[in-house]
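**Student:** Provide a 3D model corresponding to the input given below.
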Amino acid sequence: MKKYGKTILFPGVVLLILLFLFFQQESPSDEEVFSIETIPQQPNEQVNSETVSELAEEPAVKKIMVDVKGAVLYPGVYELTTDHRIVDAIKAAGGYTEEAQNMSINHAQKLQDEMAIYVPKKGEEAVPIQNNGQVVTGAATASESGSEQVDLNHAEESALTTIPGIGPSKAQAIIAYREENGQFKTIEELKNVSGIGDKTFEKLKEHITVK
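**Tutor:** Sure thing, here's the model as predicted:
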């Protein structure tokens, strides 16, 4: 045994080493044992309620058609959006001609679908254009042009408030009545407007007209 002991021991040690390496290769690595799989989020779950609320409150921009008339280089119908203003419509029409009277035009006013914008020439007394209850014009109103009478069917709120006894609230009531019932046929019809009685009418009848 002493003679062959070393010869038997050496192969046994080698065999143990090979078995150890074999089992090491078969066992899973730490990374494989402890790997974690993540579950992808759905796109809808990533949008929080605050973002949804902001999107809901943001007004939609719509395409509209406006008609630009009068003293502009290229009168016609133009496609713009509800984000545009009168100044943009004037630019789309090529800008003003040398004869244009544009001092009384509100260039900052936002556009609406089917709106008509009239630019008068210098010295012209143009009749304002009715846009479903909204007047858009560059012409002077009756009170601004020096006339004693204001046209109930076409005057804006600023012109109506120049009538004796008519303040902002009554001016708005006149416009509202005009929108609901159509144009005034006679000046006496003004008494149908809320807040305007016989006494008020007597004070202002000399300052109003219908056209």
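**Student:** going forward, measure contacts between C-alpha atoms and count neighbours the same way
**Tutor:** Will do.
**Student:** now the element after the helix or strand where residue 12 lies, going C-ward?
**Tutor:** Take DSSP states H and E as the rule and residue 12 turns out to sit in helix 5-26. Sequence order places helix 30-33 as the next helix or strand after helix 5-26, per DSSP H and E.
**Student:** now that next one: buried residues?
**Tutor:** Buried residues in helix 30-33, counting neighbours by 16 or more other C-alpha atoms under 10 Å, are absent.
**Student:** contacting residues around the very next helix or strand once past it?
**Tutor:** Note on helix 30-33: by DSSP H and E, the next helix or strand toward the C-terminus is helix 49-57. The set of residues external to helix 49-57 that reach it, using C-alpha atoms under 8 Å, 6 or more residues apart in numbering, is empty.
**Student:** second chain to compare with the first, below:
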Amino acid sequence: MVLEWWERYRRIILLTAAVLFVGCSYWIYQRDQSHKTDELPLHPPAYAASNLETKELADDSAAAQPSKTVKATPEKDKGKEKEKDKEPLPPPLYVDVKGQVKNPGLYQFEPGTRVANAIEKAGGALPDADLVQINLATPLTDGAALVIPAKGTTAPVSASIGLVQSAASVSTTGASSAINLNTATVAELMSLPGIGEARAKAIVEYRSKQGRFRSADDLKQIQGIGEKMFARIKDRLVVQ
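**Tutor:** Predicted coordinates:
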């Protein structure tokens, strides 16, 4: 009878046994894993604790280290910079450029400007301008007049060094700078354009040998004084 029962229900019995075996095995496995998890240490391993302490010490030292301060500009330096900013700029120069230039007139210049720059700003010199009588390197001065003479004329004494300081000096220059050929000394004669020491002595020697000059044209009798030289100085010569 048992054999008959076994033959009839053995498949069911084997299948049920297999399911029970698998279920029990899974339950036992889960229980063992849960038990192992509960037994894990509450503190991290030694190497992990060591790394954690090292990191904490590094963070503490970084927090304790004072931050680098930016070097501030000293108050004295700031004061000097402010003083420099407050220093007034030099006033401009106003010069009356006239004579043999293309565009005569009143011009404004920066301090330190030279006569050559003034002539250039006035359009440049005309073809008949005599720049030999002008000192192109002379610095400009405020309120002055720059007169560029023409060839064959004589520039005022003050203009020969670059600038005429005022209109009054221009008007009186002709009379005060006139040279009397019969009384002029070597030094006075050397003030004439193009007359050096040798020519001045030649004039005095001619006067001592030939007598008083009757006219300024007598200068042409002296060697080295031709028509061009005479034309440059004749306006400043008198015979008395």
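**Student:** quick one: TM-score?
**Tutor:** In this superposition the chains share a TM-score of 0.47, using TM-score structural alignment, normalised by the length of structure 1; 138 aligned residues with a C-alpha RMSD of 4.8 Å.
**Student:** identify each buried residue in the helix holding residue 12 of structure 1, please.
**Tutor:** So for helix 5-26 of structure 1, nothing qualifies as buried (16+ other C-alpha under 10 Å).
**Student:** now for it, which elements pack on it?
**Tutor:** Taking 3 or more C-alpha pairs under 8 Å, 6 or more residues apart in numbering; DSSP states H and E as contact, there are no helices or strands that helix 5-26 of structure 1 lies on.
**Student:** the longest helix in structure 2 is where?
**Tutor:** helix 2-38 (DSSP state H).
**Student:** ok, then the element right after that helix?
**Tutor:** Following helix 2-38 of structure 2 toward the C-terminus (DSSP H and E): helix 46-64.
**Student:** show me what the longest strand anywhere in structure 2 is packed against.
**Tutor:** Using DSSP state E to define each element, structure 2 has its longest strand at strand 93-99. Counting contacts by 3+ C-alpha pairs under 8 Å, 6+ apart, strand 93-99 of structure 2 packs against strand 105-109, strand 145-148.
**Student:** now the ones you listed as CSV including mean neighbour count?
**Tutor:** As requested, those are arranged in CSV below (neighbours: other C-alpha atoms under 10 Å):
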stretch, mean neighbour count
strand 105-109, 15
strand 145-148, 25
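**Student:** now the ones you listed in TSV, with distance to residue 189 of structure 2?
**Tutor:** TSV is the format used below for these (distance: least, C-alpha to C-alpha, whole Å):
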stretch	distance to residue 189 of structure 2
strand 105-109	34
strand 145-148	23
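**Student:** and the longest strand seen in structure 1, what's buried?
**Tutor:** What stands out as the longest strand in structure 1, according to DSSP E, is strand 63-70. In terms of neighbour count (16+ other C-alpha under 10 Å), strand 63-70 of structure 1 has its buried residues at 64-70.
**Student:** about what we covered before: quick one, which of the helices and strands packed on strand 93-99 of structure 2 is nearest to residue 99 of structure 2?
**Tutor:** Residue 99 of structure 2 lies closest to strand 145-148 among those, at 4.6 Å (C-alpha to C-alpha).
**Student:** and the next helix or strand past that closest one?
**Tutor:** Using DSSP H and E, the helix or strand that directly follows strand 145-148 of structure 2 along the chain is helix 167-176.
**Student:** and the helix or strand following that following helix, what does it pack onto?
**Tutor:** Downstream of helix 167-176 of structure 2, the first helix or strand assigned by DSSP H and E is strand 179-180. Packing partners of strand 179-180 of structure 2 (3+ C-alpha pairs under 8 Å, 6+ apart): strand 237-238.
**Student:** packing partners of the strand it packs on?
**Tutor:** Helices and strands touching strand 237-238 of structure 2, by 3+ C-alpha pairs under 8 Å, 6+ apart, are strand 179-180.
**Student:** so after the strand it packs on, what's the next helix or strand?
**Tutor:** Next element after strand 179-180 of structure 2 (DSSP H and E): helix 186-189.
**Student:** with that, I have no additional questions.
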